[in-house]
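Undergrad: Sharing a model that was predicted from the sequence below.
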Amino acid sequence: MVLWVDLKSLAANVQGPMLCMGDYNAIFQADDRPQGSSIQDIEVRDFNECLIDIGIHDVKTTGGSYTWTNGHTCIRIDKGIVNVGWMMLMPAIEVNILSSGVYHHPPPPQIGTG
């Protein structure tokens, strides 16, 4: 996927702390889909390999457990991911997932400290 290539290129050029937040439209663990069909390896492989290749980690989340729903399936596809430099600078950082109300997506996740 082009996003993973672009993310690898970005990470290769960053010399300091790096935080990337947004809708990755991908999951990388079973907890990312708390409601819906079982997670298949093919769904998580590319994203996981990208994160491992560039040494990026998912930021701890608080609040809601998903960021998108169609009413039957709930998925956490909006994420904050950071490199080691960021974790050293801001070790208590968390991403707060807000309530969605009546929309498919809740408001954008908020970043803060625990």
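TA: Received the coordinates, thanks.

Undergrad: Going by C-alpha atoms from here, please, whenever you check contacts or count neighbours.
TA: Will do.

Undergrad: How are the helices of this protein distributed by residue range?
TA: Using DSSP state H, the helices of the chain run over 2-13, 41-54, 84-89.

Undergrad: And for the first one, what's in contact with it?
TA: So that's helix 2-13. For helix 2-13, the external contacting residues (Cα atoms under 8 Å, 6 or more residues apart in numbering) are 18, 46-47, 50, 53-54.

Undergrad: Tell me how far it lies from the chain's centre.
TA: Between the centre of helix 2-13 and the centre of its chain there are 15 Å (Cα atoms, centre = their mean, to the nearest Å).

Undergrad: how many degrees apart are that helix and helix 41-54 in direction?
TA: Relative orientation of helix 2-13 versus helix 41-54 (axes from the mean of the first three to the mean of the last three Cα atoms, to 10 degrees): 10 degrees.

Undergrad: how near is A11 to Q29?
TA: 22 Å (Cα to Cα, to the nearest Å).

Undergrad: Next: Q35.
TA: 13 Å.

Undergrad: buried subset of the contacts of helix 2-13?
TA: Listed as buried from the contacts of helix 2-13 are 18, 46-47, 50; burial here means 16 or more other Cα atoms under 10 Å.

Undergrad: What is the burial count for the residue lying closest to A30 once chain neighbours are set aside?
TA: The spatial neighbour of A30 that comes closest, neighbours along the chain excluded (Cα to Cα, 6 or more residues apart in numbering), is I39 at 5.9 Å. Applying other Cα atoms under 10 Å, we find 16 other residues in the vicinity of I39.

Undergrad: Please compare the first structure with the one that follows:
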Amino acid sequence: MEGPRLCFGDFNAILHYLETQSTRQPHIAQINVFREALESCQLEDLGYKGYPFTWTNKRPSDANTKLRLNRVVATKGWIENFQASNVVHLFPHALDYIPIAIQVQKFRQKHHRADRGFKFEEIWLLWDECEAQV
């Protein structure tokens, strides 16, 4: 498939050991298979802002497991086209999955001079070219 691509959702897999909080050890082979699948599709994880886990089994104390299963991945072409985009983990609102939001922006917002307002300096009245400009 050609061109920039973005994929998101529940991949039901983790990329790193740090994406789990559990008494059970993650299966390294499954992590490696998922990583290889993303690499073969030339997809990169976009990261996130917010709470580190997107799923919980909601069990008490030591039986509780938390994982980062939801994610957003994209090709280099997509990342280059939408440099200012980011992913945010939202609040769960009593769900076992935390919803994610993708804020897609091509470029960072620049503050224009007009956004700050115009300030007139009285000393400008002493300049010879001031009257001609006004």
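TA: Great, that's in hand. Everything numeric here is computed off the predicted structure, so don't read it as measured data.

Undergrad: Tell me the one of the buried ones among the contacts of helix 2-13 of the first structure nearest M87 of the first structure?
TA: M18 (9.0 Å; Cα to Cα).

Undergrad: In contact with the aligned partner of that closest one in the second structure, which residues?
TA: Using TM-score structural alignment as the criterion, M18 of the first structure maps onto R5 of the second structure. Neighbour list for R5 of the second structure: 74-75, 77-78 [criterion: Cα under 8 Å, 6+ apart].

Undergrad: 7 Å - rerun?
TA: Counting by Cα atoms under 7 Å, 6 or more residues apart in numbering, R5 of the second structure touches 74-75, 78.

Undergrad: now those: which count as buried?
TA: Judged by 16+ other Cα under 10 Å, buried ones among the contacts of R5 of the second structure: 74-75, 78.

Undergrad: okay if I get these as TSV plus distance to G50 of the second structure?
TA: Compiled in TSV, those are given as follows (distance: Cα to Cα, whole Å):
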residue	distance to G50 of the second structure
A74	19
T75	23
W78	22
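
Undergrad: Tell me which of A11 and Q29 of the first structure has more neighbours.
TA: Using other Cα under 10 Å as the criterion, A11 of the first structure and Q29 rank with A11 on top: 20 against 17.

Undergrad: how close does the more buried one get to D78 of the first structure?
TA: 19 Å.

Undergrad: Repeat that for P17 of the first structure.
TA: In terms of Cα to Cα, P17 of the first structure sits 20 Å off from D78 of the first structure.

Undergrad: quick one, which of the two is more surrounded?
TA: Counted by other Cα under 10 Å, P17 of the first structure and D78 do not tie: D78 has more neighbours, with 23 against 15.

Undergrad: quick one: what's aligned to the more buried one in the second structure?
TA: Checking TM-score structural alignment: D78 of the first structure goes with N70.

Undergrad: residue ranges for the strands of the second structure, please.
TA: 6-10, 20-21, 44-45, 55-56, 66-67, 70-74, 86-89, 100-103 (DSSP state E).

Undergrad: number of nearby residues for the equivalent of D31 of the first structure over in the second structure?
TA: Here D31 of the first structure is matched to L18 in the second structure, going by TM-score structural alignment. Counted with other Cα under 10 Å, the neighbours of L18 of the second structure add up to 12.

Undergrad: do V72 of the second structure as well
TA: Neighbours of V72 of the second structure (other Cα under 10 Å): 22.

Undergrad: Could you check how far the residue nearest the centre of the second structure is from I28 of the second structure?
TA: Among the residues of the second structure, the one closest to the centroid is V87, at 2.4 Å (Cα atoms, centre = their mean). V87 of the second structure sits 26 Å away from I28 of the second structure, going by Cα to Cα.
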